[in-house]
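Visitor: sharing a model that was predicted from the sequence below.
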Amino acid sequence: MEVFLVALLIFYIYHGTGITLGYHRLLSHRSFKVPHWLEYFIVSGGYLCFEGSPIYWVTNHRLHHRYSDQEGDPHSPVDGFWHSYVGWMYKPIVRVSLEQSRLVSPDLYRDRVYEMLHLENSDYHALLCLIVGVVFRIVLLVVFGPAVLAANLIATLVVFNAPLLVNSVGHLKEFGYRNFESGDGSRNVWWVALIALGEGWHNNHHYAPKSARHGLTAWEFDLSYLVLSILKVLGLATDIKLPTSEQMSRYRVFDQDKDAEDLDPQSKADRPLAPVD
């Protein structure tokens, strides 16, 4: 049982931060910098959790910020809860074309590893990710035994669903609260933040998408940012972006009784399709 619990914790953090720090805050938003070897290690946690091609993932996410809860958003609950949760992956309203991914994520195309994993085809890159993930778990079983494999499968199941909760519950007015006007329906939901290692402070993130820290108040716990802070102390993480004092001065400076649909849309100027290098 001890082996199982330790393995469960390790895999939850490994796969979880692979998505939150790797795919999301590093590749999608360039919120911090780490050495290349560490970048690949962090991102591998997301890839081995069946998140698919980093280029495909990042392109979808940047489009989500560009058109959040509007036409062009790949996964908004405006098109239905189940669409935002899982349907967008199987019956996408917005299909990411090869030309679009090259326009939206040119920085990732400059990396041979990410370009190789993309395979220029969503069906093939998903199949490659599936094969690699299955082989990884066969190795776990052979080398470490069934207890470690079981821990990994449970961690993978929960972590895989965490960003799906953010995409759906994190944009429904029935849940959570808002700290900032963000021009969309994004919400801060504490229990999603716990499951998703800090990603549930989604309104904060949509307001300041380049911030490496999502929990912007003292009580909004952000485990992913805690891990990043440890990497900073170790000298492994640099150029960590945080909200400016001007941005934070707008904390709750709006009508709390308004629904997101009533808000004036925020300018999209600070939501570029491609990152700032």
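Guide: That came through fine. Numbers count the residues shown, from 1 in each chain.
Visitor: contacts, neighbours, all on C-alpha from now
Guide: Fine.
Visitor: give the buried residues for the helix or strand that contains residue 194.
Guide: Per DSSP states H and E: residue 194 is located in helix 190-195. If you call a residue buried by 16 or more other Cα atoms under 10 Å, then helix 190-195 has these buried ones: 190, 192, 193, 194, 195.
Visitor: give the contact list for the fourth one.
Guide: By Cα atoms under 8 Å, 6 or more residues apart in numbering, the contact set of residue 194 is 200, 221.
Visitor: and it, how far from residue 41?
Guide: 23 Å (Cα to Cα, to the nearest Å).
Visitor: try the second one
Guide: Per Cα to Cα, residue 192 is found 25 Å from residue 41.
Visitor: same check on the last one?
Guide: Residue 195 is 22 Å from residue 41, where distance means Cα to Cα.
Visitor: neighbours of the residue lying closest to residue 69 once chain neighbours are set aside, how many?
Guide: In space, and not counting its chain neighbours, residue 69 is closest to residue 76: 5.3 Å by Cα to Cα, 6 or more residues apart in numbering. By other Cα atoms under 10 Å, 27 other residues sit near residue 76.
Visitor: I'd say residue 76 and residue 166 touch.
Guide: No. Counting by Cα atoms under 8 Å, residue 76 does not reach residue 166; the two are 10.5 Å apart.
Visitor: my guess is residue 170 is in a helix, correct?
Guide: Yes. Assignment of residue 170 by DSSP: H, G, I helix; E, B strand; the rest coil places it within a helix.
Visitor: ok, now how distant is it from residue 181?
Guide: Plainly put, residue 170 is 15 Å away from residue 181 if you go by Cα to Cα.
Visitor: ok, residue 205 - contacts?
Guide: Contacts of residue 205 by Cα under 8 Å, 6+ apart are 211, 214.
Visitor: tell me the helix or strand right after the one helix or strand it maps to.
Guide: Residue 205 is located in helix 202-207, with elements delineated by DSSP H and E. The helix or strand immediately downstream of helix 202-207 is helix 223-233, counting by DSSP H and E.
Visitor: touching that following helix from outside, list them.
Guide: Helix 223-233 has contacts (Cα under 8 Å, 6+ apart) with 17, 20, 21, 197, 198, 212, 213, 214, 237, 238.
Visitor: want to compare, so here's the second one:
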Amino acid sequence: MTATLDGPAAKPAKGPKPILDGKRSAGVQFSVYFGVVAPLVALAAAVPFAWGWGLTWIDVGLFVFFYAFTGLGITVSFHRYFTHGSFKAKPWMRVLLAIAGSMAVQGPLITWVADHRRHHAFSDKEGDPHSPWLFGTSPVALAKGFWHAHMGWLFERDVSNVERFAPDLIKDPAMRRVDKLFPVWTLATFVLPAVLGGLITWSWWGALTAFFWAGLVRVCVLHHVTWSVNSICHMIGERPFGARDRSANFWPLAIFSFGESWHNLHHADPTSARHGVKRGQIDISARTIWIFEKLGWAYNVRWPTPTRLQKLTVAEH
């Protein structure tokens, strides 16, 4: 596969680095399965658990807080900042952003960035780790493609080559440290809601329900919202801007994904700090970056301009 995408494997020095870098170890692969399946089981149990006795307003409040913190950690931090360089951040802010994204339990920082940059390099073509269009266009092929793009690709053991796709991050000692401590951030994302729930209610039951709702269920919901951008937003929706793939805008996900589902503009202009650029397109991530800029925590923000948007629109028509 590597030789097909990058040229003969016998002459690696004369071409780009391979897109893959071996396979995940058995231990890492087990952690992937556990990180995906355990929250999914919790979500399946959510309805009977909540029936009359398992959900309080404290759980709801903690769910919303941690969903926003870790969700923006993916959209503002891992995606727009670390992957695409949509803005620059103060050193302390850079570390906080990396931790927030890590607590979404979608993989370590450097791995996440490498996978997403690889996605853009080969979007909807061979080499894209999670395109829904790799198996054909028949109903069966599209069903298979949807599963693969949504979560099936996570169970494959191929590892994106970080030296090729994330060389800036592997050279950064602070980011390597945050990346290495991913198990700590994973533990924290489940323990902190439980601790807060227990302290607020002053009960073990409050700790348990907060762990369930603001921990397991929250992680599962955020997982599937994020993965829906990979799957749904490359299959259906509007395409007002010129892009070299099948990325589309899917408005029902806009609020839950903090603006990531305005996906067509993102693929047409990946470094733009704002994805929802048309009237009425709510982009909470862009507003968050704007607040960071006003506070002096972010700078050199790459906001879209009318001229740039006009060129992108004309490109399609």
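Guide: Sure thing, it's come through. Only a predicted model underlies this, so the values are computations on that prediction, with no experimental measurement involved.
Visitor: quick one on the thing from earlier: now the contacts of helix 223-233 of the first structure as a markdown table including distance to residue 57 of the first structure and neighbour count?
Guide: Formatted as a markdown table, these follow (distance: Cα to Cα, whole Å; neighbours: other Cα atoms under 10 Å):
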| residue | distance to residue 57 of the first structure | neighbour count |
| --- | --- | --- |
| 17 | 15 | 28 |
| 20 | 12 | 27 |
| 21 | 13 | 28 |
| 197 | 18 | 27 |
| 198 | 19 | 26 |
| 212 | 18 | 26 |
| 213 | 20 | 27 |
| 214 | 19 | 31 |
| 237 | 23 | 18 |
| 238 | 24 | 16 |
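Visitor: quick check, nearest of those residues to residue 131 of the first structure?
Guide: The nearest member of these to residue 131 of the first structure, counting by Cα to Cα, is residue 17 at 21.5 Å.
Visitor: quick one: contacts for the alignment partner in the second structure of the closest one?
Guide: Using TM-score structural alignment as the criterion, the counterpart of residue 17 of the first structure in the second structure is residue 72. Residues near residue 72 of the second structure by Cα under 8 Å, 6+ apart: 100, 101, 258, 285.
Visitor: now the helix or strand harbouring residue 72 of the second structure on the first structure. Mean distance?
Guide: Per DSSP H and E: residue 72 of the second structure is located in helix 57-72. Mean deviation of helix 57-72 of the second structure relative to the first structure after superposition (mean Cα distance after the TM-score superposition for the first structure): 1.6 Å.
Visitor: after that helix comes which helix or strand?
Guide: Note on helix 57-72 of the second structure: by DSSP H and E, the next helix or strand toward the C-terminus is strand 88-89.
Visitor: the first structure: matching residues for that next one?
Guide: Against the first structure, strand 88-89 of the second structure falls on residues 33-34 (TM-score structural alignment).
Visitor: and if you look at stretch 22-38 of the second structure?
Guide: By TM-score structural alignment, stretch 22-38 of the second structure lines up with nothing in the first structure.
Visitor: list of residues touching that stretch?
Guide: Under Cα under 8 Å, 6+ apart, the answer for stretch 22-38 of the second structure is 105, 154, 155, 157, 158, 159, 216, 220.
Visitor: which positions within it qualify as buried?
Guide: Buried residues in stretch 22-38 of the second structure, counted by 16+ other Cα under 10 Å: 29, 32, 35, 36.
Visitor: just say helix, strand or coil for the second one.
Guide: Remark: residue 32 of the second structure carries the secondary structure label helix [criterion: three-state DSSP].
Visitor: and residue 187 of the first structure, what's its match in the second structure?
Guide: Under the alignment (TM-score structural alignment), residue 187 of the first structure pairs with residue 248 in the second structure.
Visitor: quick one: the closest residue to that match other than its chain neighbours and residue 312 of the second structure, what's the gap?
Guide: Leaving aside its sequence neighbours, residue 248 of the second structure sits nearest to residue 264 (Cα to Cα, 6+ apart; 4.4 Å). Going from residue 264 of the second structure to residue 312 of the second structure by Cα to Cα gives 11 Å.
Visitor: shared neighbours of these two, anything?
Guide: Common neighbours of residue 264 of the second structure and residue 312, using Cα under 8 Å, 6+ apart, are 241, 242.
Visitor: who's more crowded, these two?
Guide: The residue with more neighbours, out of residue 264 of the second structure and residue 312, is residue 264; 28 against 18, by other Cα under 10 Å.
Visitor: just confirm that one contacts residue 239, I think it does.
Guide: Yes. Residue 264 of the second structure lies in contact with residue 239 (Cα under 8 Å); the separation is 5.8 Å.
Visitor: shared neighbours of these two, anything?
Guide: Residues within reach of residue 264 of the second structure and of residue 239 at once, by Cα under 8 Å, 6+ apart, are 247, 248, 249.
Visitor: now tabulate those residues in TSV and tack on neighbour count and distance to residue 61 of the second structure.
Guide: TSV is the format used below for those (neighbours: other Cα atoms under 10 Å; distance: Cα to Cα, whole Å):
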residue	neighbour count	distance to residue 61 of the second structure
247	30	33
248	25	32
249	29	29
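Visitor: of those, which is the nearest to residue 68 of the second structure?
Guide: Relative to residue 68 of the second structure, the closest of those is residue 249; by Cα to Cα it sits at 21.3 Å.
Visitor: quick one, what contacts that closest one?
Guide: 233, 236, 237, 238, 239, 261, 262, 263, 264, 265.
Visitor: all the strands of the second structure, residue numbers only.
Guide: Secondary structure of the second structure, counting by DSSP state E: strands at 20-23, 88-89, 158-160, 298-299.
Visitor: a markdown table for these, including distance to residue 117 of the second structure?
Guide: Shown next, in a markdown table, are the strands of the second structure (distance: least, Cα to Cα, whole Å):
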| stretch | distance to residue 117 of the second structure |
| --- | --- |
| strand 20-23 | 13 |
| strand 88-89 | 18 |
| strand 158-160 | 9 |
| strand 298-299 | 22 |
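Visitor: relative to residue 269 of the second structure, which of those is closest?
Guide: The minimum distance between residue 269 of the second structure and these falls on strand 88-89, with 17.4 Å, by Cα to Cα.
Visitor: residues contacting the alignment partner in the first structure of the residue nearest to residue 248 of the second structure?
Guide: Counting by TM-score structural alignment, residue 264 of the second structure corresponds to residue 203 in the first structure. Counting by Cα under 8 Å, 6+ apart, residue 203 of the first structure touches 170, 178, 179, 180, 182, 185, 186, 187, 188.
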